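# Here is the input, now give the coordinates:
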Amino acid sequence: MQANPTLEQNTIAVLPFVNMSASEENEYFSDGITEEIINALAKLKDLKVTSRTSAFYFKGKNIPISQIGNQLNVFYILEGSIRRSGNMIRITAQLIEAKEDYHFWSETWDREWENIFDIQDEISLNIADKLREQLGHFEIQDHLVSTQTKNLDAYDLSLKGRYYFNKWNPTDASKAIDLYTKALALDEQHTESMIGLADCYSFMAIAGFSPLKATWAKAIDLIHHAAQLNDKIPGVHYQLAHLYFFTQCNFGKSLFSLNQALELNPNYVEAHQFMSFFYLISGNHSASLNHLKIALTLNPLSQETLFFMAYHHYMLEDYEKSIEILDRCIQENPINLPAHMIKWQCLIAQGRCGEVLTKIDAYDKNLIVEGDVLGLKGLANAIDNNLAETKTFIDQLIEYSEKEDGYRASSYLVMIYANIGEADQAFHWLDISINNQYSLILFHFSDPLLRPLRNDIRYKDYHKKLYTTSSFKRKKAEKKPIVSKSLLASYSKKLLTHMTANKPYLDPGLSLRSLAQQINIHPNQLSYLLNESMEKNFNEFVNQYRLQAFKAAALDPQNQHLNLMALAYDSGFNSKTVFNTYFKRHTGMTPKQYIQQMS
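Alright, predicted model coming up:
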């Protein structure tokens, strides 16, 4: 599966803002502000925003913008820089049409640190406005960034925490835990720090780097507290989805929380990946593929997305394709345990069991949990019809199931018993997994290696029980048009009268937002009006007036002493490139050719 080769215009990547501060230690701040802008733009439902992972792939690399745009499959790129000096911040940003490397908008902000959230909101709204003027109608909230905390030291610590956690290893995750803890000591209600800390704890628990129950208990308290304080943060619902899945084995509630996260942030790539996985294990392959395609669009360079693609092929029993993709993951990261695990399961499914046993023995024992080793070896022997060896591993797994992380044993026992024809024992361990809310059974119950159990009459009932969603479906409210039909004609007349009488297009700084203010309607309503009544985006609509003004001025004998660009600027155009491009597209000739023909 490849990223969509058709380049959509409503796509943008925000490259890491360059740290121009005197201290390299401010790198975390530049990265943090970049990520905040990504998150703000990601709230716009009609805009596809490349995820942080793929955008940050280009950090520090001297690669042409056109090449970056091609690799990320985006039409627009935002780049910029940040300089922090004492209490002052200077942020520059420029929007670029990637294919032509054409900079069509730039701005600089000099602000005080105390206004950091207002700066982020202003920048994000400016960018969204400029894109809408190019693309056509989509709705923009009045604010894209809200004030997280009044304690800016707490916010600063949270940015540092996120910087370290994004390195995805236990050492840096421990540093992040310390920083988030300090942030919460300064502001105990800083929701983003709670979610960041909960994310660290759940990572450490799931990966086996800290005691399971105690670590999850800390994460659970933080997630519920964050949800009570602010349930409008997508990360709150994403963490709730993790909580319901990994601690309650509750598929329906977890899926519901993922849907809420995506409603708040349609570009939440991790939620799309998780959603793809959810639909895959429940048997809805087409819905799974839809979310996977979105994830690939938003995060084309991510090893995690690549892994989910490999897992998709594994679940469809396309083992060769899965192995091919997994090998790419392993080549990038030789100790990628999830990739090795699924590859071993592919090999077991192909009957290459001896090969798997050898590979498991050669793998670093410090990086794989004992329960997985026993389970995979037992399963390989069961598939290979080595009954005596299989029984030995069954005994070891039953003994292991009594340990704190023994939950891993239960679902392996389900698969092993199923493959040696002992269905009753398989269902016995299935009941144990469900009654104890062991989440791994949600992975393994739909696994291709459990195929022998699917013919059992009991299988469908258990499938329905594990993957039920009926209690958690939410009806979507019917969306009303932003401008009623009765008002559309009135607003249209008001706009056209204003354009003719007051000639606002002569102002080269005219924006959709400022034009909306001039005729006293909301910018979203003006955007909708232009799209519905004029069938044009803002730039097309305004430039048609500028073009007519230029033609009239160019043919006026009194203006013969002025060159063509002077007339273009007087007509409201603010760029030679925009003027020439627009003129030729609408007349089929250059301005000079037009004047000669008309003369």
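# switch to C-alpha atoms for all contacts and neighbour counts from now on
Will do.
# centre of the chain versus the helix or strand residue 192 falls within, how much separation?
Assigned by DSSP states H and E, residue 192 belongs to helix 191-206. Counting by CA atoms, centre = their mean, to the nearest Å, helix 191-206 is centred 18 Å from the centre of its parent chain.
# Check which element follows that helix along the chain.
helix 212-229.
# Show me where the stretch 351-500 of the chain has its helices.
353-362, 370-383, 387-400, 407-419, 423-435, 440-444, 459-466, 485-502 (DSSP state H, counting those that start in this stretch).
# Here is a second sequence; please produce its structure as well for comparison:
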Amino acid sequence: MSDFQTSKSTFLKKVVAIIEDNLADEHFGVTELADSISMSRSNLLRKVKQETGESVSVLIRNVRLHNAKQLLKDDTLTVSEISYQVGFSSTSYFTKCFRELYGYTPGEAGSRAKLEQEQEAAEEAQPTSQDKRNMTWPLIISSLAIVAVMLFFYFDKQKPVQNNLSKSIAVLPFKNDSADSTNIYFMNGLMEAILDNFQKIEDIKVTSRTTVEKYRGIAKTIPELSKELNVSYFIEGSGQKIGNEILLTIQLIEAPSDKHLWSKRYKREINDVFELQSEVAKSIAGEINAIITPAERERIEKIPTNNLVAYDHYLKGKALLDDETGEGLREGLAEFKKAIQEDGQFAQAYAYIAISYYYLDLYQTEQKYTEDLKSYADKAMELDSALGESLIARSLYYMQTRDFNKAIDSFEEVLEYYPNVAWVHNFLSNIYGLILPDTEKYLTHALQGIRVAVAGQDSATASYTYLHLSNALAQSGFINEAETYIKKSLEYNPDNLYSQYLYVYIKMARDFDLVRTKKELLEVLAQDTTRVDIIQEVAKVCYTMKDYKEAWQYYDRFIKLKEALQLDIYQSEDIKIGYVLEQLGRKEEAKRYYNSYLKYAENDQSMYRDLSLSAYYATMGDTDKAMDHLKAFSEQDNYQYWIVLFLDKDPIIPQMTDHPDYQKVMKKIKDKFWAKHKEIRVMLEKKDVIQPLKGDL
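Model prediction:
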């Protein structure tokens, strides 16, 4: 048993032992480990994450590196030999990983080991106290001098000559040189495929396609773009498709100086399109000294289909999906189906059919495509379970069927393959923020999403990830910090109405001024009077103010819009609607909403089930039963600050005020929230992503 296993759990010791048994096999990864330990991949990912705080792939890599460190003590082996012995086929990648983990290169490991051995030998000699006083400083000074000289010569000879530019790039929209405008989809597809290949290389930071697309047709210099996008390199491309030939010119430009570093003109047969995409990515990575791991190289070189007619339909489908109006969704779906008619083994096309069905059903009262979504997602996974699109399709199926625990596992697996995808963190943030509330996990994914979204310079995604972070902080009671990040969200996208009305509530949390809150919400609503979510927020504020007549005006609009759009959202509002109708004397109508709400509350999977049932029985006048459920809710943890803030101001819950246990239970709910708030504060202050928190309410 290696030192790596010391003080670890029985499970982790077993995992490490299996990894060490397969150390030299560079292809031994997460899937192979899961098979060896007889666990599902998702359960393995979750268990290792719980025990180590790291992903399985990181654990495997660290076990390899730990064993390499031990082998490096033997100066009869070269660094290259050791890298192969521990499962690294690339010595340069091995060196990079080793330096990142230990802070020095494998070449330095031998001299460090000798120094440690000399120090241990000196300690074993055990000189007298007087000897120690006489000898310690000369020995230390002498040893340091020798090491300094060694390191000077080592770094002087080994340090490569390179510039100080970061490995950050933006792929500018390719120009279609053909007079045939119908070829634009092909050139855009070629650009996106090359950009996707760069995104598979962890050593390169890539600006998102949506951000760069905004610069299509805008006349700005490279230095100007560099300043706006904060990247070191730009890639420009132009070309055309003529019959069965592709002509493509690619240029690599050093951004700050506008210096052309590299260019190449390609003339290839259409049959070589995938090789062309791979070659461009690998060539440019080499030019900027980016390291490509063996696994990354394999992903870059993977050919999605051997049928070029199928690939052509696939590119047309992708182009239609990119239509921001959403009108191209069904047309894109038809193109993907044509692709699989041409190639029944085309996993990416199956995955995109499933993804399209998910978005066709999104928020709809009647979900028509669940079985289709499952069928195509299953087929994509069957054909290629290591494909990002396949994993995403499966995750969306679990979202569709509201199997949120499986959705979490599946999205975590997507992140195992593609850790730098902000929208996946946003999906997980939504689950932990709204569906299966867990404030700490909500904050964690919001913070991780910020890293990748901002690094990618995607303004829209960055705005939403800052929105998630602000909301997570507000839900945890950190109102000052929430205001800081909601302002950042609005800086990235001032038109983000979600951020606008969250900001209204953040300000309200300080003084609970509902009159001002309603006024500001109406200002947000005026920008888009069809926003169902904002209409119900205005209605909710009027309800809290006990202005039931005005509350009904907005709830009536809310109901009609929901029905017109066939939306299955905001079922939790039914109790407020019922209560408002009852206060207006419309008791028969109120019953219908109360019954609908009871069905919703009884099927609620979240921690708020008992709180929902407490509210229902309070409206029914059954105070004892309402209090029983409120007590049950008080045993929960990780609930949102908005619950604490509104609980005793809601017109329904205070109907239990006369119950002898009411005050005690309400105090318990608030005390538990603030105790959890303190725990989260410690967690946040340990994160290097944000500054230590300065205060709270």
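# after superposition, how close is the helix holding residue 192 of structure 1 to structure 2?
On superposition with structure 2, the mean distance recorded for helix 191-206 of structure 1 (mean CA distance after the TM-score superposition for structure 1) is 2.3 Å.
# what does that helix contact?
148, 158, 161-162, 165, 170, 173-174, 176-177, 180-181, 183-184, 210-213, 215-216, 218-220, 222-223, 226, 229-230, 235-236, 239 (CA atoms under 8 Å, 6 or more residues apart in numbering).
# are any of those buried, and which?
Neighbour-count burial (16 or more other CA atoms under 10 Å) applied to these gives 158, 161-162, 165, 170, 173-174, 176-177, 180-181, 183-184, 210, 212, 215-216, 219-220, 222-223, 226, 235-236, 239.
# Roughly how far does the counterpart of residue 206 of structure 1 in structure 2 sit from residue 606 of structure 2?
When structure 2 is aligned by TM-score structural alignment, residue 206 of structure 1 is paired with residue 362. Separation of residue 362 of structure 2 from residue 606 of structure 2 (CA to CA, to the nearest Å) stands at 21 Å.
# Next, the buried residues of the longest helix along structure 1.
Counting residues, the longest helix found in structure 1 (DSSP state H) is helix 116-135. The neighbour-count check on helix 116-135 of structure 1 (16+ other CA under 10 Å) flags 116-133, 135 as buried.
# can you check stretch 429-436 of structure 1 too?
Applying 16+ other CA under 10 Å to stretch 429-436 of structure 1 flags 429, 430, 431, 432, 433, 434 as buried.
# in the stretch 451-599 of structure 1, which spans are strands?
Counting by DSSP state E, counting those that start in this stretch, one finds no strands in the stretch 451-599 of structure 1.
# residues in structure 2 matched by stretch 545-565 of structure 1, start to end?
Counting by TM-score structural alignment, stretch 545-565 of structure 1 has no counterpart in structure 2.
# what kind of secondary structure is residue 184 of structure 2 in?
State at residue 184 of structure 2, reduced to three classes by DSSP: H, G, I helix; E, B strand; the rest coil: helix.
# Aligned to it, what sits in structure 1?
Residue 184 of structure 2 maps onto residue 27 in structure 1, by TM-score structural alignment.
# Surely its match is in contact with residue 19?
Yes: using CA atoms under 8 Å, residue 27 of structure 1 makes contact with residue 19 at a distance of 5.8 Å.
# Mind checking which of the two has more residues around it?
residue 19 (21 against 17; other CA atoms under 10 Å).
# who's in contact with the more buried one?
26, 27, 30, 81, 82, 83.
# tell me how far the ends of stretch 212-222 of structure 2 are from each other?
Across stretch 212-222 of structure 2, first to last residue, CA to CA, it's 13 Å.
# For that stretch, list every residue counted as buried.
Buried, per 16+ other CA under 10 Å, within stretch 212-222 of structure 2: 212, 222.
# For the buried residues of stretch 429-436 of structure 1, give me JSON lines that also has distance to residue 191 of structure 1.
Formatted as JSON lines, the buried residues of stretch 429-436 of structure 1 follow (distance: CA to CA, whole Å):
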{"residue": "429", "distance to residue 191 of structure 1": "40"}
{"residue": "430", "distance to residue 191 of structure 1": "38"}
{"residue": "431", "distance to residue 191 of structure 1": "38"}
{"residue": "432", "distance to residue 191 of structure 1": "36"}
{"residue": "433", "distance to residue 191 of structure 1": "33"}
{"residue": "434", "distance to residue 191 of structure 1": "32"}
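# contacting residues for residue 577 of structure 1?
Counting by CA under 8 Å, 6+ apart, there are no residues that residue 577 of structure 1 touches.
# quick revisit: which helices and strands sit right next to the longest helix of structure 1?
Applying 3 or more CA pairs under 8 Å, 6 or more residues apart in numbering; DSSP states H and E, we find helix 116-135 of structure 1 packed against helix 27-42, strand 102-112, helix 512-518, helix 538-554.
# With structure 2 overlaid, report how far the next helix or strand after it is off on average.
Going down the chain from helix 116-135 of structure 1, the next helix or strand is helix 152-165, by DSSP H and E. In the superposition against structure 2, helix 152-165 of structure 1 averages 1.2 Å from its aligned positions (mean CA distance after the TM-score superposition for structure 1).
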